[in-house]
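Student: Output the structure for:
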Amino acid sequence: MSNAREYFRKKKKVRKNRLFKTIRAGGKKYAGKRNRTTPTKAGHGQAAYIKADRIKAERVKASPIKTDGKRAVRRRRGKRLGTAAVLCVLTIAIAAAAAGLAGHTYEAYEVQSNQVLNGSKEMEYLEFNGGILQYDSQGVTYINKENQREWNYSFQMQEPFSDTCGSMAAIGDIRGNRILLFDPSGKRGEIHTQLPIRRYRVSDRGLAAVILAKGEDSRLEIYDGLVGDLLSGHDIPEDSMGYPADLDISPEGTKLIVSYMQLTMGPEEAVSASHIAFYRLQKVGSETVSQLVSSKIIQEDIFPQVVFLDSSHAAALGSGGMLLFEGNEIPELLEQIDLPEEERAEAYFSNDHYVGMTVAGQKEEAPLLKIYSANGELQFTKKLEEGYDRIKLYKEQVLVYRSASLRIYEFDGRLRYSGNMPLPILEILPGSKKYEYVVIDSASIRQIRLH
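Tutor: This next block holds a predicted model:
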């Protein structure tokens, strides 16, 4: 009996030792069967807690990978939202700055270049190919975009008159017999007429339409100015057509517009009228003929000035209003703009897209500036309280100057610049960049930039 009791006592002790070793070794035998945070047996919970804490630590250590990923995503989203917010603020700031600049009126300028003039007081200036033609009765000089003298040509004329179209310029002697043609590189051609020159115009291709004096009547001739050849010509009987007051040739040199003034005696007084005629220039065999294709007679009004705005739009300008024509082959009247009887047009000016007038009333009021598109739509009106000497159109800007005072308006009515130059302005031309201009006075040619 004692042997049996001793046997079981030893066996129990062996089991206890094995359990202790197992727990000390990490509880591999029972780890999968017990709660890892619960002691395996009283007295031996420390080792079990060590194992459980280690496992928990591993879990805690692994868990932040997921949490950090979410935080990283949130951080990236936050950064993107922050960047978008910054860009939005910058966009608004830029737009506000642009709006501020758009409505800003400049009052100062900086001089970018200055060229001292030593020419005669009778010098004339003409915008040409981004530069300036400077001429008088003794010659012409071309000043390029960089305000540098590029070439000059000497001649003798009694009454020089200039005209430009695109890259072609002409200087002719009114009442004389000579017309010189130039392009940006220098002289290109010369025309000699048999009769005195009354009026002429040149096309971009070098064709010249010339009205000549022939006793009591007139003659219309067409020249190839680059070679000096007479292409066509016909007499103008003034008793039937009237007196040719003005003419123009289309840029491509295929159409003419001529304004004839007619005067007939009525029962009590003379009655005036205008005859606006369009001619088409075309080749017939080896000759060039000018064929009348359309005409319009306006009673009791005179249109002493005509102009081609572009290849398909033309205008006839008079004291009582203006006529706008449209057509590539056969121009027809598009719009007739009549002024009230108490108003009259003082001056006209135009560019390739717009034509403007200044209107004066009977009262001592400031003249009214009106600008129309080639289709007759009113684009801009402005009371010129300060008066004016000359007005020029440049794209969608209006340049108004009087003595040394200069004002520049946008077509939307904004005053872009208001200020004074050192000397009275003889001519002002657009520069090569926005808000840059060439201002000419009696002493210098200056390139300025508004700021």
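
Student: From here on, just use CA atoms for contacts and neighbour counts.
Tutor: Fine.

Student: Contacts for stretch 338-352, please.
Tutor: By C-alpha atoms under 8 Å, 6 or more residues apart in numbering, the list of residues contacting stretch 338-352 from outside reads 309-310, 317-322, 355-362, 391-395.

Student: May I see the PyMOL selection of the buried members of those?
Tutor: Buried members of those, defined by 16 or more other C-alpha atoms under 10 Å, are picked up in PyMOL with:
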select buried, resi 309+317+318+319+320+321+322+355+356+357+358+359+360+361+391+392+393
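
Student: Checking Ala4 next. Helix, strand or coil?
Tutor: Under DSSP: H, G, I helix; E, B strand; the rest coil, Ala4 falls in the helix class.

Student: Tell me how many other residues crowd it.
Tutor: Residues lying near Ala4 (other C-alpha atoms under 10 Å) number 8.

Student: so how far is Lys11 from it?
Tutor: Ala4 sits 11 Å away from Lys11, going by C-alpha to C-alpha, to the nearest Å.

Student: next one: Asn118
Tutor: On the measure of C-alpha to C-alpha, Asn118 and Lys11 end up 132 Å apart.

Student: more neighbours, these two?
Tutor: Neighbour count, other C-alpha under 10 Å: between Asn118 and Lys11, Lys11 has more, with 12 against 9.

Student: how would you label that one: helix, strand or coil?
Tutor: Put simply, Lys11 is helix when judged by three-state DSSP.

Student: this one as well, want them side by side:
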Amino acid sequence: MAEVKDFSSYARKLNRNSDDGSSPVGDSSYKEKIRSHRLKVFFRTIIIAAVVLFAVIAIYISWRDKEYSEAVLTMEAAISNGSDSKVVDLSGFVIQYSKDGVGCYNSSGQPVWNQTYEMQNPMAHTCNSVVAIGDYNGHHIYVSNTSGSMGVVDTSLPIRDFCVSSQGVVAAILDGTDVTWIYLYDCTGNTLASFKTTMKDSGYPISISLSPNAELLCVSYIYPDEGKLKTSVAFFNFGSVGQNSIDNYASGYDYPGVVVPYVQFMNENTAFAISDDRIMFYTGNQKPVSKAEHLLGGEEIRSVYFNDSYIGLVFMNNTDDGEYRLQVYNTAGEQILTTYFDVVYSNIIFDNKQIIIYNEDECVIKDMSGHNKYEGTFTDPIKVMIPTKVRSRFTLVTSRNIMTMNLK
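Tutor: Have a look, this model is predicted:
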């Protein structure tokens, strides 16, 4: 017969131990081991995460600050264009236009679409993936995107200036007999809005810009004021907010004794204006307000370049630092960089936190701290240099072909 153990006495012993605050045999050491193990896992995880973070930061800094010493060119396709043709970048596609027509090519040089027309003085304006080409003093504006034609606008009156939004909406300054008109059209030529201007009442419009979503229009008017010139920068809202305002007027600012020949939207919330003595910033997607203003000390601005994040003003410098000085501002109106260069530039591009300065023979690439990342020359004269999604790769367009340039 098997022996029957008395578990009741053992249970009573456990209860007595629990009553006087003690623990079962080995329980405290077991909990200590669990606590110690958890701490080891925790600190091991922290150390691994710190090592990984440090490695990621080191790799990013190395990538961000990487300098390039050579460029490898790869031929993509042969193209032909006349001496009077001009080339612009359209979201990575190549737009080539002249008096006779316009064509679009992808980055590999393959034709996407083309359109013929006849113009005397063609002008091109872009917004994101939309391009509008019109004839100064002509009556037609051709609107296209990277896929093809979106439509043609017939203005009836002579064109003095125009701009386009990312949806293909066109704003145009038109010369009437006694008055100057500002018209808004959709991409197929239907009139969306119009208002007239006279030198006596509102002044003459010398520059216009549409916001990318076409809800806001900025106009710079110049007019005489007590024997002096005066400029007004006005904003018009064509969305729901502006429907209850006279002539869709949203806000505006006067600049006595100042000429403001250039206004431009950077994005849907930010616009800027350039005068002969200052740069002005405006913010707001309904009724823009003045955000910042910087006097330029009487220096002449040679050129203005921008994207949706940065604005660059180029001045003559003529010091040992460089022949030219580039001042860069962000959308808040803050000057974030002053850098110098010697390239007799034809274009400056802000892309992927890089500054690309080039002409047909050479280029220099800087980061947003002004540090030179690459300097080099081209074997063939370049018409346009187009950034790609890879910051070390560019599309080059010459008069004979399209090439890819990889920096090493």
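
Student: TM value for the aligned chains?
Tutor: Laid over one another, the chains give 0.81 as their TM-score (TM-score structural alignment, normalised by the length of the second structure), with 361 aligned residues with a C-alpha RMSD of 2.9 Å.

Student: what's the longest helix in the first structure?
Tutor: helix 45-102 (DSSP state H).

Student: one step back: quick one: which of the contacts of stretch 338-352 of the first structure sit in strands?
Tutor: 317-318, 321-322, 355-360, 391-394 (DSSP state E).

Student: Closest to Leu384 of the first structure out of these?
Tutor: Proximity of these to Leu384 of the first structure (C-alpha to C-alpha) peaks at Thr358, which lies at 8.9 Å.

Student: Map the closest one onto the second structure.
Tutor: Aligned against the second structure by TM-score structural alignment, Thr358 of the first structure finds its counterpart in Val314.

Student: again, but for Leu369 of the first structure
Tutor: Using TM-score structural alignment, Leu369 of the first structure sits opposite Leu326 in the second structure.

Student: Would you tell me what helix or strand its match is located in?
Tutor: strand 322-330 (DSSP states H and E).

Student: Compute the inter-axis angle for that strand and strand 310-319.
Tutor: 160 degrees (axes from the mean of the first three to the mean of the last three C-alpha atoms, to 10 degrees).

Student: angle of strand 322-330 of the second structure against strand 347-351?
Tutor: Strand 322-330 of the second structure and strand 347-351 are oriented at 40 degrees to each other (the same axes, to 10 degrees).

Student: For the residue nearest to Asn237 of the second structure when sequence neighbours are not counted, give its distance to Tyr374 of the second structure.
Tutor: Excluding its sequence neighbours, the residue lying closest to Asn237 of the second structure (C-alpha to C-alpha, 6 or more residues apart in numbering) is Leu216, at 4.7 Å. Applying C-alpha to C-alpha, the value for Leu216 of the second structure to Tyr374 of the second structure is 39 Å.

Student: out of the two, which sits in the busier spot?
Tutor: Per other C-alpha under 10 Å, whichever of Leu216 of the second structure and Tyr374 has more neighbours is Leu216, with 27 against 20.

Student: residue contacts, the more buried one?
Tutor: By C-alpha under 8 Å, 6+ apart, the neighbours of Leu216 of the second structure are Leu210, Phe235, Phe236, Asn237, Phe238, Gly239, Asn285, Gln286.

Student: Next step: the residues you listed restricted to strands.
Tutor: Short answer: the contacts of Leu216 of the second structure in strands (DSSP E) are Leu210, Phe235, Phe236, Asn237.
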